[in-house]
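1. I need the structure of the sequence given here:
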Amino acid sequence: MIDFARVQKELQECSRDVEGSGIRVSPKSDNLSCLIGTIPGPLGTPYEGGVFQIDITLPDGYPFEPPKMQFATKVWHPNISSQSGAICLDILKDQWSPALTLKTALLSVQALLSAPQPDDPQDAVVAQQYNRDYQTFVGTARYWTETFAMRSALGVEEKVQKLVEMGFPEALVKSTLEAVGGDENLALERLCS
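-> As a prediction, this is how the structure comes out:
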């Protein structure tokens, strides 16, 4: 059984430190077992300037079992599937401890962006590029970050206007954009589903 009191505490801890860490975690709906995490791309990496969304599902055994995490934002990285967003990280598997929190797990994922482990890849194609042609890897990772993880140059009002013109109610558009951190594409996906 998920310890929902602990999950609430962890969400509060994350929201208190958003300014410092840039890491956010919020419920996708009323169900606290389905969350969305947001991490900023680490400085000095091809992911810098990007904001990455991570789907988090808490298993019944949480916090004694690790949360299930996968990137919702497409990312070019040897330890993250470019197709499914699956993450190859030990603390999300056999190295999990109940002493860890959602925030520490997201910090570890963010650290993984800074320090790829191409010898233990989740995506063999990306790992091969990383090892054989590092400059092309950096260029591709940067391109994917700019394409999928950077907030659109449109301001919030323009995004709201654009989505309202598609026939969605303004209040729903605003709350959906807020829930997905301003990502227009994710907001459209949610509004359509």
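2. from here on, contacts and neighbour counts on C-alpha atoms
-> Noted.
3. just the helices in the chain please.
-> Along the chain, the stretches classed as helices by DSSP state H are 4-16, 18-21, 102-114, 124-132, 134-144, 156-165, 170-179, 184-192.
4. and the last one, what does it pack onto?
-> Under the contact definition 3 or more Cα pairs under 8 Å, 6 or more residues apart in numbering; DSSP states H and E, helix 184-192 sits against helix 170-179.
5. Determine the angle, from 0 to 180 degrees, between the helix it packs on and helix 184-192.
-> Calculated by axes from the mean of the first three to the mean of the last three Cα atoms, to 10 degrees, helix 170-179 forms an angle of 130 degrees with helix 184-192.
6. Can you check which of the helices of the chain gets nearest to Ile36?
-> Evaluated with Cα to Cα, the helices of the chain place helix 170-179 nearest to Ile36, the distance being 8.8 Å.
7. what would the helices of the chain look like in JSON lines with distance to Tyr62?
-> Converted to JSON lines, the helices of the chain look like this (distance: least, Cα to Cα, whole Å):
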{"stretch": "helix 4-16", "distance to Tyr62": "9"}
{"stretch": "helix 18-21", "distance to Tyr62": "23"}
{"stretch": "helix 102-114", "distance to Tyr62": "10"}
{"stretch": "helix 124-132", "distance to Tyr62": "30"}
{"stretch": "helix 134-144", "distance to Tyr62": "32"}
{"stretch": "helix 156-165", "distance to Tyr62": "36"}
{"stretch": "helix 170-179", "distance to Tyr62": "24"}
{"stretch": "helix 184-192", "distance to Tyr62": "26"}
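8. structure for this one too, so we can compare:
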Amino acid sequence: MANIAVKRIKREFKEVIKSEEVAGGAIKLELVNESWTELKGEIVGPTDTPYDGGRFILEIKVPDTYPFNPPKIRFMTKIWHPNVSSVTGAICLDILKDQWAAALTLRTVLLSIQALLSAGEPDDPQDAVVAKQYKENYQLFQMTARHWTNVYAGGPNVITEFNNKVQRIVDMGIDEHRARVALSTFDWQIERATENLFS
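-> Below is the predicted model of the structure:
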């Protein structure tokens, strides 16, 4: 890996470790396999959002051309958000694409991703299904996002009604995650979700 990238990452790693956000437990960064090109990030869901109380793990791959090109980042923790793929964890965020600047750091990127959780952009979605729900039934979107945060990120909000519906479909022999995706996609209507799963 290019020396310039390694030096820069080492410096930024220290910056994150010393930051007030780390002290407050809002963000975290660690090395994977002692490599400076593969990192694991963690962000805490912002308060007053459906992600509140959840801990979200991010995979961070840093290219040799860093800091001139952005790191490749995706959510490892499943999340229901219009700008994150509910399937792959890919993130739609301008600074990770065409608005990247060499002055940005891993700390600012983690904080930007955290800020994205506070303010979704459904008009520039990564996940069209989530964006549609966000725009057409915001309250249901919030409940679904809270449910996913509880199940996948350890968030505190248990939505018993949703858990019961998932269980009903699991009892029909469908994998739990597939059942949850189908229900989330079809606005928690069991009939439509099962129709889709068994068609």
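9. Tell me how they score on TM after superposing.
-> The TM-score (TM-score structural alignment, normalised by the length of the first structure) is 0.76; 152 aligned residues with a Cα RMSD of 1.4 Å.
10. if we can go back for a sec, export the helices of the first structure to a markdown table and tack on mean neighbour count?
-> Listed next are the helices of the first structure as a markdown table, based on neighbours: other Cα atoms under 10 Å:
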| stretch | mean neighbour count |
| --- | --- |
| helix 4-16 | 15 |
| helix 18-21 | 11 |
| helix 102-114 | 19 |
| helix 124-132 | 17 |
| helix 134-144 | 17 |
| helix 156-165 | 16 |
| helix 170-179 | 17 |
| helix 184-192 | 16 |
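11. looking at those helices, which is closest to Gly50 of the first structure?
-> Closest among the helices of the first structure, once you apply Cα to Cα, is helix 134-144, at 9.2 Å.
12. packing partners for that closest one?
-> Identification of packing neighbours for helix 134-144 of the first structure by 3+ Cα pairs under 8 Å, 6+ apart yields helix 124-132.
13. Out of the helices of the first structure, which gets nearest to Pro40 of the first structure?
-> Closest approach to Pro40 of the first structure among the helices of the first structure (Cα to Cα): helix 102-114, 7.6 Å.
14. Comparing the closest one with the second structure, how large is the average distance?
-> Once fitted to the second structure, helix 102-114 of the first structure is off its aligned match by 0.5 Å on average (mean Cα distance after the TM-score superposition for the first structure).
15. quick one, that helix and helix 4-16 angle?
-> Counting by the same axes, to 10 degrees, helix 102-114 of the first structure lies at 50 degrees to helix 4-16.
16. In the second structure, which residue range corresponds to helix 102-114 of the first structure?
-> Mapping helix 102-114 of the first structure onto the second structure (TM-score structural alignment) gives residues 106-118.
17. Minimum distance to Ser82 of the first structure: which of the helices of the first structure has it?
-> helix 124-132 (8.1 Å).
18. okay, and that closest one goes to which residues in the second structure?
-> Using TM-score structural alignment, helix 124-132 of the first structure pairs with 128-136 in the second structure.
19. what's the spacing between the spatially most central residue of the second structure and Asp94 of the second structure?
-> By Cα atoms, centre = their mean, the mean C-alpha position of the second structure lies nearest to Phe75, the distance being 4.3 Å. According to Cα to Cα, to the nearest Å, Phe75 of the second structure and Asp94 of the second structure sit 16 Å apart.
20. For the residue nearest to Leu106 of the second structure when sequence neighbours are not counted, which residues are in contact?
-> Spatial nearest neighbour of Leu106 of the second structure, excluding adjacent residues (Cα to Cα, 6 or more residues apart in numbering): Glu12 at 6.4 Å. Neighbour list for Glu12 of the second structure: Thr105, Leu106, Arg107 [criterion: Cα atoms under 8 Å, 6 or more residues apart in numbering].
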